[in-house]
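[1] Below is the structure, and that's it, no one-letter string:
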């Protein structure tokens, strides 16, 4: 079955009359990927592609760029003026009552909110109900092939090795009194990512002490904090294989430069780890029993643990995000805070689980692992997961 045929089949299952794709100046990269279109070349005019649940798809393109959708097996309709474009849309949508577009009501899920409000208003003015294509996007964009899933698992194995190698290197530098700061640690991690045949779109987060209380702390060469005995360090790293369709792995671990973990750090980590495992268990119990669970419900499983411990206000982000060809993918997120993501976590998808507690001016703890759903089973990538703060024990020096 062709991709357009697969879309039509999904539309019938969802009781929708069609899916209207739209782009202006590459405003919707998802449309290109879902339709299997190249996004290169000059793209300065609006185009639409209407895929009906039944019937032949229609491509509405400008006379200036009439070639734009030639790769699709669709009836081509060329417009010159705005009036001709609107007439072509009315004709294509004639008889439709409800269609999907790549938008999200109230921009609740910004990853899929690609169509501007004015274009949605234009379609609604034709008497057509427009609904979000979020679930369809997840099916066609976030669902991974077996080859992609295998690439994720290989990346997870390599990335876990980088975690271990990084902490071993930090212990060595502490022992040998080698100058070490956030920037140099970041450089080491990127070197090891490359050594394992992986790539990353951005360098990792390396955050020492109070910097770890900033969830998306960015290392500055000018103010890179030095690592010394008694310091706490958070390492958040992500990578994938170089092939364009490969899938990321994404982990966060924490460590302490010394052998005696401070009681407050250990206490906060224990809560975060319990929250992480509560979300993992909630997902696994539902999926393994053949039942669905939404990203919103999975988030609540973790958030409830942290709230019960009295740190609810210090958990400032969602529990997890979809993972795909980009580290933040377009599938369901584990989120009941920033958005209310009621999309189900579905078969052959990948997502992170990463609750955190952040104490401004002191430190922050986040523990992140990845999960996949494969053949009706929920699996954790990159085991073993972190069970306690890693103690960066300096090597004992030999006596003369």
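    Perfect, thanks for sending it. All figures in this text were calculated on a predicted structure; none of them were measured in a lab.

[2] For the rest of this, base every contact and every neighbour count on C-alpha atoms.
    Fine.

[3] for the stretch 1-150 of the chain, what spans make up the helices?
    Here the stretch 1-150 of the chain has its helices, by DSSP state H, counting those that start in this stretch, at 3-13, 29-35, 82-92, 117-124, 134-137, 146-175.

[4] and of the ones you listed, who's closest to residue 61?
    helix 82-92 (8.2 Å; C-alpha to C-alpha).

[5] now the angle from that closest one to helix 117-124?
    50 degrees (axes from the mean of the first three to the mean of the last three C-alpha atoms, to 10 degrees).

[6] buried ones in helix 82-92?
    85, 86, 88, 89, 90, 92 (16 or more other C-alpha atoms under 10 Å).

[7] Residue 54: which of the helices of the stretch 1-150 of the chain is closest?
    Judging the helices of the stretch 1-150 of the chain by C-alpha to C-alpha, what sits closest to residue 54 is helix 3-13, at 6.7 Å.

[8] Now do that closest one: distance to the chain's middle.
    25 Å (C-alpha atoms, centre = their mean, to the nearest Å).

[9] Distance of residue 355 relative to residue 87?
    Using C-alpha to C-alpha, to the nearest Å, we find residue 355 at a distance of 50 Å from residue 87.

[10] Take this one as well and set it beside the first:
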């Protein structure tokens, strides 16, 4: 029954892919793999992860017509889950011969590669295979846009769960984490980054949330390393006077639940130092400029691309004199994986020219990292609904660093 259901889902996906290929004037999508080299192909085709694949295979989904699967003679069972016409090859000559026939029929192919490796997450096909296909007459196009439309678009159910449950819960947990820090410091109890991290994970369990990695809890210099994370054996104590960064991401426990991902800043004291407040105001302005650009473009019906969002954010931080300390992209696609298959907000680490489309989500998370003593980041998620409305599911967003030991603190719960 499960195999039948998966095949029905794949047939629906193939129909969608064929529509997209027709719209793009591309003859076919060639999904190629060797020993698990193309995780995108496995995901699109729903190949079970335990499948035994030791030889090259290819699946061709044409814009019009029946899909083809090209498999080695000793592994003709490999793609049993894929509803397609079977072609068997055995040696390198027959592999090339069958590819030649496919290319003669479908000369314009989408493939998991990115020109100049602009989007490394898409570049799954090795250079030698690209050379071979071109030598056989294929005109190759990156499958990046196809991948986004197939793998990064949220269903109505995913949007509903994220907007009504996951994102609001994550913000509540963030505030509870800061309250935990406040209570321990005021009680003069020893406290470490690791303890706060473990407290957050306990709250995830309580609220039926899961994550692929423990949250980041980092003070001062530790926070200047953007992907620092405390462990049981490597962490720092939290004291009065520390600037504290907490970055957490989680999703529901159903297989297709999608992530929410936020970062907030706190200060373990009564009054936030002017320097920390200033640095935060700079990254908050960059964040808001990025979101404003997306809102303006969707309101105008004008396309907006991932690299442009990065530019809008980075321009603000550059203008304030801190561009050299903003050392990562502005944001990433979010799906059932924390780093999803859609457009990233990036013209820094890579150049992502994919269009931001409805029913997708991404983070906006600028930071300033001054290695000697301090790191700050603000992070929100953006969800584009089917009407093109630009939503921020974790509203209200952070406007100032939270003074955790002030007489009155608005924890926004």
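    The structure has been received and is ready for your questions. Because the structure is predicted, anything quoted here is derived from the model rather than measured.

[11] Give me the TM-score for these two chains.
    After superposition, the two chains reach a TM-score of 0.96 (TM-score structural alignment, normalised by the length of structure 1), with 396 aligned residues with a C-alpha RMSD of 1.4 Å.

[12] So what's the residue count around the residue mapped onto residue 262 of structure 1 from structure 2?
    Per TM-score structural alignment, the equivalent position to residue 262 of structure 1 in structure 2 is residue 273. Residue 273 of structure 2: 14 surrounding residues under other C-alpha atoms under 10 Å.

[13] Longest helix in structure 2, please.
    Longest helix of structure 2, by residue count under DSSP state H: helix 274-300.

[14] Which residues does stretch 35-43 of structure 1 contact?
    With C-alpha atoms under 8 Å, 6 or more residues apart in numbering as the test, stretch 35-43 of structure 1 has contacts from 3, 4, 24, 25, 26, 29, 32, 65, 69, 71, 72.

[15] Report the central residue of structure 1.
    residue 328 (2.2 Å; C-alpha atoms, centre = their mean).

[16] Please give the element, helix or strand, for the equivalent of that one over in structure 2.
    Aligned by TM-score structural alignment, residue 328 of structure 1 pairs with residue 339 of structure 2. Counting by DSSP states H and E, no helix or strand carries residue 339 of structure 2.

[17] who's in contact with the residue nearest to residue 339 of structure 2 when sequence neighbours are not counted?
    In this structure, residue 339 of structure 2 finds its nearest non-sequential neighbour in residue 333, 5.6 Å apart by C-alpha to C-alpha, 6 or more residues apart in numbering. Residue 333 of structure 2 sits next to 152, 339, 340, 341, 342, 343, 344, 345, 360, 361, 362, 363 when contact means C-alpha under 8 Å, 6+ apart.

[18] Repeat the analysis, applying 10 Å as the threshold.
    Residues near residue 333 of structure 2 by C-alpha atoms under 10 Å, 6 or more residues apart in numbering: 148, 152, 306, 339-345, 356, 360-364, 381-382.

[19] Tell me which of the residues you listed fall in helices.
    Per DSSP H, the contacts of residue 333 of structure 2 map to helices at 148, 306.

[20] about what we covered before: my read: the residue nearest to the centre of structure 1 touches residue 351, true?
    Yes: between residue 328 of structure 1 and residue 351 there is a contact under C-alpha atoms under 10 Å: 8.7 Å.

[21] Identify the contacts common to these two.
    Taking C-alpha under 10 Å, 6+ apart as the contact rule, residue 328 of structure 1 and residue 351 both touch 248, 250, 320, 321, 322.

[22] who wins for most neighbours among those?
    In these, the most neighbours by other C-alpha under 10 Å go to residue 248, 31 neighbours.

[23] thought that one was touching residue 349?
    No: with contacts counted by C-alpha under 10 Å, residue 248 of structure 1 stays clear of residue 349, the gap being 11.8 Å.

[24] Report the set of residues contacting both of those two.
    149, 323, 324, 329.

[25] and which of those residues is nearest residue 359 of structure 1?
    Distances from residue 359 of structure 1 to these, taken by C-alpha to C-alpha, are shortest for residue 323, at 27.2 Å.

[26] Can you report how many residues lie near the closest one?
    Close neighbours of residue 323 of structure 1, defined as other C-alpha under 10 Å, add up to 27.

[27] check contacts around it.
    142, 144, 152, 247-250, 329-333, 349-352, 370-372.

[28] Which of those residues are conserved in structure 2?
    On the basis of both residues aligned by TM-score structural alignment, their matches' C-alpha atoms under 10 Å, what survives of those in structure 2 is 142, 144, 247-250, 329-333, 349-352, 370-372.

[29] and the aligned partner of residue 40 of structure 2 in structure 1, how many neighbours?
    Matched by TM-score structural alignment, residue 40 of structure 2 corresponds to residue 30 in structure 1. Residue 30 of structure 1 is flanked by 21 other residues according to other C-alpha under 10 Å.
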